[in-house]
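Colleague: pasting the structure only:
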């Protein structure tokens, strides 16, 4: 039987305002990285199953690259 989903979140240090949500589902722990677009919109842009204490640097770089791409496309659309 699956346990209820539990969630925590924190801002990752030394990143371009990337946040990490920790999701526990059953016996599995997942991480979702994302960022804020203004005060009311959260953009979740990368998910993975974390197996160590430290978030892999390449995973953070992927989230930061996707964030830059998101804002570049968003502002280009509004021109």
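Modeller: Nice, I can see it. What you are looking at is a predicted structure, and each value in this text was computed from that prediction instead of being measured.
Colleague: from here on, just use CA atoms for contacts and neighbour counts.
Modeller: OK.
Colleague: tell me the helices and strands packed up against the helix or strand where residue 64 lies.
Modeller: With elements taken from DSSP states H and E, the one containing residue 64 is helix 57-77. The helices and strands touching helix 57-77, judged by 3 or more Cα pairs under 8 Å, 6 or more residues apart in numbering; DSSP states H and E, are strand 28-37, strand 41-49.
Colleague: wait, residue 30 sits on residue 24?
Modeller: Yes. Using Cα atoms under 8 Å, residue 30 makes contact with residue 24 at a distance of 6.4 Å.
Colleague: number of nearby residues for residue 30?
Modeller: If you count neighbours by other Cα atoms under 10 Å, residue 30 ends up with 16.
Colleague: what's near enough to touch it?
Modeller: Counting by Cα atoms under 8 Å, 6 or more residues apart in numbering, residue 30 touches 22, 23, 24, 47, 48, 49, 50.
Colleague: use this one as the comparison:
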């Protein structure tokens, strides 16, 4: 999921870069403006994939926390015996 998001971000940056290059912008302003434009466009266009990734990441963190808690309880039960 994250790879697809990264590829889309890069494509948006490249498109912005090419459009600005066609408009005769060169050098650092070309790169900086392309980065800003791609950031803004990505923020709105890629909201869905970003939220899916965040949800997936939160689920994995919750699962790991639950496993860690279960492990701690099992250790506590072992030490009480």
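Modeller: Structure's in. What do you need? For clarity, every value in this text was computed on a predicted model and none was experimentally measured.
Colleague: quick check: TM-score for this pair?
Modeller: Here the TM-score for the pair of chains, by TM-score structural alignment, normalised by the length of the first structure, is 0.33; 39 aligned residues with a Cα RMSD of 3.5 Å.
Colleague: related to what we said a few turns ago, any chance of the helices and strands packed on helix 57-77 of the first structure in CSV with distance to residue 70 of the first structure as columns?
Modeller: Putting these into CSV (distance: least, Cα to Cα, whole Å) gives the following:
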stretch, distance to residue 70 of the first structure
strand 28-37, 10
strand 41-49, 9
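Colleague: quick one: which of those strands is nearest residue 58 of the first structure?
Modeller: Nearest to residue 58 of the first structure among those is strand 41-49 (11.3 Å), distances taken as Cα to Cα.
Colleague: now do the buried residues in that closest one.
Modeller: For strand 41-49 of the first structure, burial by neighbour count (16 or more other Cα atoms under 10 Å) applies to 44, 45, 46, 47.
Colleague: wait, what's in contact with the nearest residue to the first one once chain neighbours are set aside?
Modeller: Closest residue to residue 44 of the first structure in three dimensions, ignoring its sequence neighbours and counting by Cα to Cα, 6 or more residues apart in numbering: residue 34, at 4.1 Å. With contacts defined as Cα under 8 Å, 6+ apart, the neighbours of residue 34 of the first structure are 18, 19, 20, 42, 43, 44, 45, 46, 63, 67.
Colleague: go with 6 Å
Modeller: 18, 19, 43, 44, 45 (Cα atoms under 6 Å, 6 or more residues apart in numbering).
Colleague: same check on residue 10 of the first structure?
Modeller: Applying Cα under 6 Å, 6+ apart, we find residue 10 of the first structure in contact with 19, 20.
Colleague: run the last query once more with 10 Å
Modeller: Taking Cα atoms under 10 Å, 6 or more residues apart in numbering, we find residue 10 of the first structure in contact with 18, 19, 20, 21, 22, 33.
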